[in-house]
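Undergrad: Attaching a predicted model along with its sequence, questions to come.
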Amino acid sequence: MKKEILPPKAKKIPKKLEAHGDLRIDDYYWMNEKENPEVIAYLNEENAYNDKMTAHTKDFQARLFDEMKGRIKEADQSVPYKLNGYWYLTRFEEGKDYPIYSRKKGDLEAPEELLFDVNEMAKDFEYYSLGGLNISPDNKMVAFGVDNVSRRKYTIQIKNLETGKIYSDKIENTTGGSTWANDNKTLFYTKKDEKTLRSYRIYKHILGTNSTEDELVFEEKDETFNTSVYKSKSKEYIIIGSHSTLTTEYQILNASDPNGEFKVFQARERGLEYAIAHFEDHFYVLTNKDKATNFKLMKTPVEKTQKENWVDVVPHRKDYLLEDIDIFKEYLVVSERHEGLNKIKVMRWDESETYHIPFDNETYTVFTSINPDFDTEVLRFAYNDLSTPTSVIDFNMKTRDKTILKEQEVLGGEFDKDNYTSERIWATAKDGTKIPVSLVYKKGIEKNGNNPLLQYAYGSYGATIDPYFSSVRLSLLDRGFIYAIAHIRGGEYLGRDWYENGKLFKKINTFTDYIDVSEALIAKKYTSAAHLYAMGGSAGGLLMGAVINMAPQLYNGAIAAVPFVDVLTTMLDDSIPLTTGEYDEWGNPNEKDYYEYIKKYSPYDNVVAQSYPNLLVTTGLHDSQVQYWEPAKWVAKLRELKTDKNLLLFHINMDAGHGGASGRFEALKEVAEEYAFLLDLEGIQG
């Protein structure tokens, strides 16, 4: 007789949590003690249980991993871009996990100059992330940031590109990014709060000095704001930005006068959002000023930056969301969104010509790429859709000629985009709102209700999940899965109002939209409850937790990656990273109305004795965004209360954080685990 594998049983230590006269008992609060050996022991037990329960899929996971890896061109190279006299490129070598950064002086035939081989730098670490590469104006130095814990706390160092020597300067606990002044010796950077990890201070470092002597330039004292520093595309200004969910403020300094005083561009006003770009004698301001919900573009003279001097360049339109701009000597390029689809509009400064670059697919993703030069007629952008790999394209704005510089190769010899169908349908929410859904599947699939379908969504922070191509996803599509992206409220797919109607006191719309999409996909016979799977990560993991509390009967399984599921307790604790900056997204539960509203949907607080779908939960021990204890507590409570015998698997990466493994192939092992979970539930092992 086969011995039953029993899941871990977490001990209960009741802790009283009281606010606004409401008492909650949290039996698993003790799990937030990361240094407690009992916590680590429990997490290890969960990993061991997961290993035992998935032992029969390990070979399948290995095959899936090899299959997905086999589609990726291992020896690959980015499209080079030119900056300040050098061509910069990133390449990967066969069998290696990390990128190699290099450059060539003058033209692409010049000898390669190695900047960093991250494979060498990462070889002694379980996790390694190199970021924030920032070349000095004289091209002789590069500043860079390193995180080898996955806590998103980077140490900045500086490398001499003429000698290859790394200077002794070490600046710890930063965002990793930095900005050179035009004197080639002054570096501005952003420090994080040690405990909350909020980006809150801008410092000035002088090359060759000890970082303990660095001058504090600006401190963001409002705990709901983060701060950052960067240089304008024109290279004429150092810019400090302060950002909250609803409000922004910038300060500017001539980049050739690093010891000067920063000047406030426009003082913060709650609800006023703006972003700035410099060109010649004006700043261009992307803003929601004057109730421009979907944003508009304005300009103002460099000497008169206050909002009363701003004048319209591209006015506000109710049916177009203005997302970004790229400025060139003769052209202004506007990235906007209309009826959910990306649009790129090209405008000549002399107003002699305005047009949209044409795209004729029903659902696709296009975005402007790296465009560092002002004086060019060529715009670089990238295009893909659910069934078409990414192309990097140079577009001549004068002649309108397109040059495809690179198409993503899908190796293995079996991929043909014509074998797949992508489409967009609309589901009707309970309140009558039409919810767009992007779908991709193999041609020939019958809509008979028997198809396995993976429904993905995010739905927070105004972040839009565009319909993008994934060679990895083919491992599901080729085995009969349909893949759906639900463009639910809380993102900005249909404009800023789409976001506003999925946050704060309207947050529950995000969850009901997802459920309504599921019901529509079942009604339209794409799938059935026996074959429908839900997936989301981070705030999308909150979505998973809420949805399976509200409508568990709709799903055979769900994957919740690094899920934000203990919303109420986390938002009441302002010592936890990111909390204070999130009040304008979720509400501040220190206020009774928000407390009561969040309590209605917070997944951990709403686990009840009922049947739940098969569930795979993942997290990283070092996660700085959603702390590991949120999913740990949630899993323990689900184990205690759920009334079914469905799978509940919990995998903790003990070496990684929010983004999972750092190597390009190591991360595929995590995807293989997720796909094996889904395919195994469908009885597909080949």
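TA: Arrived safely.
Undergrad: switch to C-alpha atoms for all contacts and neighbour counts from now on
TA: OK.
Undergrad: What count of nearby residues applies to residue 546?
TA: 24 (other Cα atoms under 10 Å).
Undergrad: Likewise for residue 397?
TA: Residue 397 has 20 nearby residues by other Cα under 10 Å.
Undergrad: dump the residue contacts of the residue lying closest to it once chain neighbours are set aside.
TA: Leaving aside its sequence neighbours, residue 397 sits nearest to residue 377 (Cα to Cα, 6 or more residues apart in numbering; 5.5 Å). Residues in contact with residue 377 (Cα atoms under 8 Å, 6 or more residues apart in numbering) are 328, 330-331, 396-398.
Undergrad: and what of residue 627?
TA: Contacts of residue 627 (Cα under 8 Å, 6+ apart): residue 621.
Undergrad: so who does the residue nearest to the spatial centre of the chain touch?
TA: Residue closest to the mean C-alpha point of the chain, counted by Cα atoms, centre = their mean, is residue 463 at 8.1 Å. If you count contacts by Cα under 8 Å, 6+ apart, residue 463 has them with 490-492.
Undergrad: Just give me the closest of the residues you listed to residue 412.
TA: residue 491 (35.3 Å; Cα to Cα).
Undergrad: and the helix or strand hosting residue 598, how far from the chain's centre?
TA: According to DSSP states H and E, residue 598 maps onto helix 592-601. Centroid separation between helix 592-601 and its chain, computed with Cα atoms, centre = their mean, to the nearest Å, is 26 Å.
Undergrad: want to compare, so here's the second one:
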Amino acid sequence: MQKGIILSVLSLTFAASCTTKNSTTPMKDIQAPVAKKIPETLEIHNDQRIDNYFWMRLSDEQKAAETPDAQTQDVLDYLNAENDYTDSITAHTKDFQKDLFEEMKGRIKEADESVPYKFNGYWYVTKYEEGKDYPIYTRRKESMDAEEEILFDCNEMAEGHAYFRLSGINISPDNKYAAFGIDTVSRRIYTIQIKNLETGEVLPYKIENTTGGSTWANDNKTLFFTRKDAQTLRSNQIFKYKLGEDPTKAELIFEETDETYYAFVYKTKSKKFLVIGSTSTMTSEYQILDANNPDGEFKIFQPRTRGMEYSISHYDDTFYVVTNADGATNFKLMKTPDTATEKDNWVEVIPHREDTMLEDIDIFKDFLVVSERTNGLNRIHIQRWDETAAYYLPFDNETYTAYTTTNIEFDTQTLRYAYNSLTTPSSVIDFDMVTKEKTVKKEQEVLGGKFDKENYASERVWATAEDGTQIPISLVYKKGIKKDGSTPLLLYGYGSYGSTIDPYFSTVRLSLLDRGFIYAIAHIRGGEYLGRQWYENGKLLTKKNTFTDFIDCGKYLAEQHYSSPAHMYAMGGSAGGLLVGAVINMAPDLFNGVIAAVPFVDVVSTMLDESIPLTTGEFDEWGNPKDEEYYHYIKSYSPYDNVEAKAYPNLLVTTGYHDSQVQYWEPAKWVAKLRELKTDDHILLLRTNMEVGHGGASGRFEALKEVAEEYAFLLDLEGISE
């Protein structure tokens, strides 16, 4: 036993036994880990908080040290003890987890490949081979009948790494070079390298500490990339690198000094302009430069104005601007000459609409394609530039997701989009915008011989929130379920950053549906399911709407007898982990079990510490607690700060030791405090993956093991063991 940690993990005393709520599986009487308490007084605005587990926080230097210091060893001992405890408590489900894993893996077509897309004279395909975890990136010149050229085999590149991710493949205009980024730590810090595609040689230059993305100028030798702040991981610098030079001599051409902004760089689809973007939660700014003149000076497109967001797309001699300027809450489309880009020159193309949110545009030589959302549903509008035709793609469901996908080619009349629903596997469709004919290029195969979409049903219902607002819920289940309150139900939510969880198909989810579960998505405020105002009403000083909406969705599902608190479960990850963490403080009796994945639960402390990655960029999302009003509001819902001596649901909490977005110590401290104060005998488990970060395992099959553990946790609470 290491000093300072009081841990009793592997007790061999089996004189007594207990059972999980609704579970028929006896559990061994195993003592849970108990973390030591070192009171740390945190004071601001004349308010004191005592954090007994502040010591769990390690610096990056401590984590990277070859020999751990005493504090690091204490933290490692605690996390490993929690993992051992989780292994012991779930030991009786290990075979079931393996069965679930094999079942989920068995639905996936292992030898698979993407629909080819053409770019700059080559057809590109990403493929997977049977039994392998990672993708293989390929291309063929001019025709799919041409010889296949392997660009990157990630299976070979991942050898020797516990975690591997390749990102940002960027082909030079002459098709000779490919820039790419690699992360082997899972902190989303990428090293960019360049491969000569003619010789197969990876050039002996490494550009460290980047986002992984890059863009080539039209001269085929100048590469622009984004570097991250070493401590906060904020992407704040744009560099220019000349092929063949020492990367340490790359030229810094822009630095974003406002700590609430992130910077990035790309090239317009028209290939005419290089673009540097700077964005915060609620403000954006762009700079442009002729891509044929990479050594020129970037010019501000439209100076940043707090609260004004815009994005730009180029066509012919015109920029098209999607913006919320002048009160266009749901955004509108403007245009302006590429020689006069300031806002005073913008002319309206599509006006602001109260009932429809303009989400994105795709520009083609003869067509403008607009992605919209009305009443929560995706819509794709197509119109010719000459205004001789305008129409919507037809969709006739309330629980579907449709979106444009890879549309890199400019001079084409083919639009590629994807469609799926809660009951319908995903399809990639090529749509002829002239003839209106559609060709299904690929439909997701569900292997195993058991899936028939006619066996499942989906619906959308509306719960009434405590303030009278109607909150939509998408549901899917196997036909024949009983609405008598006895059916298990998993309610999923997120509700932050304006990110919308659309109703989508999942082969993995079938393992719950086929065992009698209902799966539900709560489209709560904080997302943009019902437009931009839906987001505005679930952030900052209205953030609690997100939590009460979720609670009211759960109550509605119980009142309508879809399920009941004895059989109802909740799940959320990251900011969705904040959601379920807040919910179980506010309504601890509503759910029998909760899964909190990489949960953002120590909101006050994190938002007060600007050295932590993401903090400064999120003041417009949560508020800055250095402002007393925001401090008290955030403190009133922060899950960690509101743990009390009361009964909580059964809990499975997951995290990654190398997580750069939600640091591992947030869920670790939360679990320790829950263990200290909770008054129930329900299960409380913490699983820390010591090799990965925020996104979990990197291999496509390895990640399924994490899902199998989560599903086994839920099913075991229902007494389902096969």
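TA: Everything's here; your move. Owing to the predicted nature of the structure, the values given are computational and were not obtained by experimental measurement.
Undergrad: Quick check: the helix holding residue 598 of the first structure compared with the second structure, mean distance?
TA: In the superposition against the second structure, helix 592-601 of the first structure averages 0.3 Å from its aligned positions (mean Cα distance after the TM-score superposition for the first structure).
Undergrad: Report the aligned residue range of the second structure for that helix.
TA: Under TM-score structural alignment, the alignment places helix 592-601 of the first structure onto residues 628-637 of the second structure.
Undergrad: now what about the matching stretch, what contacts it?
TA: For stretch 628-637 of the second structure, contacts defined as Cα under 8 Å, 6+ apart pick out 45, 540-541, 544, 582, 603-604, 622-625, 641-642.
Undergrad: most surrounded residue in the contacts of residue 463 of the first structure?
TA: Among these, residue 490 has the most neighbours (other Cα under 10 Å), with 30 neighbours.
Undergrad: if I line the two up, what does that one land on in the second structure?
TA: By TM-score structural alignment, residue 490 of the first structure lines up with residue 526.
Undergrad: so its match touches residue 493, yeah?
TA: No - at 10.3 Å, residue 526 of the second structure and residue 493 do not qualify as touching, with contact defined as Cα atoms under 8 Å.
Undergrad: list the residues that contact both of the two?
TA: Counting by Cα under 8 Å, 6+ apart, residue 526 of the second structure and residue 493 have no common neighbour.
Undergrad: Next, count neighbours for the equivalent of residue 136 of the first structure over in the second structure.
TA: Per TM-score structural alignment, the equivalent position to residue 136 of the first structure in the second structure is residue 172. Here the number of neighbours of residue 172 of the second structure (other Cα under 10 Å) works out to 20.
Undergrad: Spit out the contact partners of residue 172 of the second structure.
TA: With contact taken as Cα under 8 Å, 6+ apart, residue 172 of the second structure is in contact with 178-179, 216, 218, 220.
Undergrad: Would you mind checking those for buried ones?
TA: Among the contacts of residue 172 of the second structure, those classed as buried by 16 or more other Cα atoms under 10 Å are 178-179, 216, 218, 220.
Undergrad: tell me which of these is nearest to residue 89 of the second structure?
TA: Nearest to residue 89 of the second structure out of those is residue 179 (Cα to Cα; 46.3 Å).
Undergrad: Look at whichever residue in the second structure pairs up with residue 51 of the first structure and give its secondary structure.
TA: Structural alignment (TM-score structural alignment) places residue 51 of the first structure against residue 87 in the second structure. The three-state label given to residue 87 of the second structure by DSSP: H, G, I helix; E, B strand; the rest coil is helix.
Undergrad: What of residue 39 of the first structure?
TA: helix.
Undergrad: so what's it up against?
TA: With contacts defined as Cα under 8 Å, 6+ apart, the neighbours of residue 39 of the first structure are 30-33.
Undergrad: For residue 278 of the first structure, see how far away residue 235 of the first structure is.
TA: Remark: distance between residue 235 of the first structure and residue 278 of the first structure (Cα to Cα, to the nearest Å) = 9 Å.
Undergrad: And residue 299 of the first structure, by the same measure?
TA: Taking Cα to Cα, one finds residue 299 of the first structure at 9 Å from residue 278 of the first structure.
Undergrad: and for these two, which residues touch both?
TA: The contact lists of residue 299 of the first structure and residue 278 share residue 284, where a contact means Cα under 8 Å, 6+ apart.
Undergrad: so residue 556 of the second structure sits in a helix?
TA: Yes - per three-state DSSP, residue 556 of the second structure lies within a helix segment.
Undergrad: What's the match for it in the first structure?
TA: Aligned by TM-score structural alignment, residue 556 of the second structure pairs with residue 520 of the first structure.
Undergrad: my read: its match touches residue 430, true?
TA: No - here residue 520 of the first structure does not reach residue 430: they are 11.1 Å apart, not a contact under Cα under 8 Å.
Undergrad: The two - which one has more neighbours?
TA: residue 520 (18 against 12).
Undergrad: and that one, what does it touch?
TA: Counting by Cα under 8 Å, 6+ apart, residue 520 of the first structure has contacts 427-428.
Undergrad: any idea which helix or strand carries residue 367 of the first structure?
TA: Counting by DSSP H and E, residue 367 of the first structure is found in strand 365-368.
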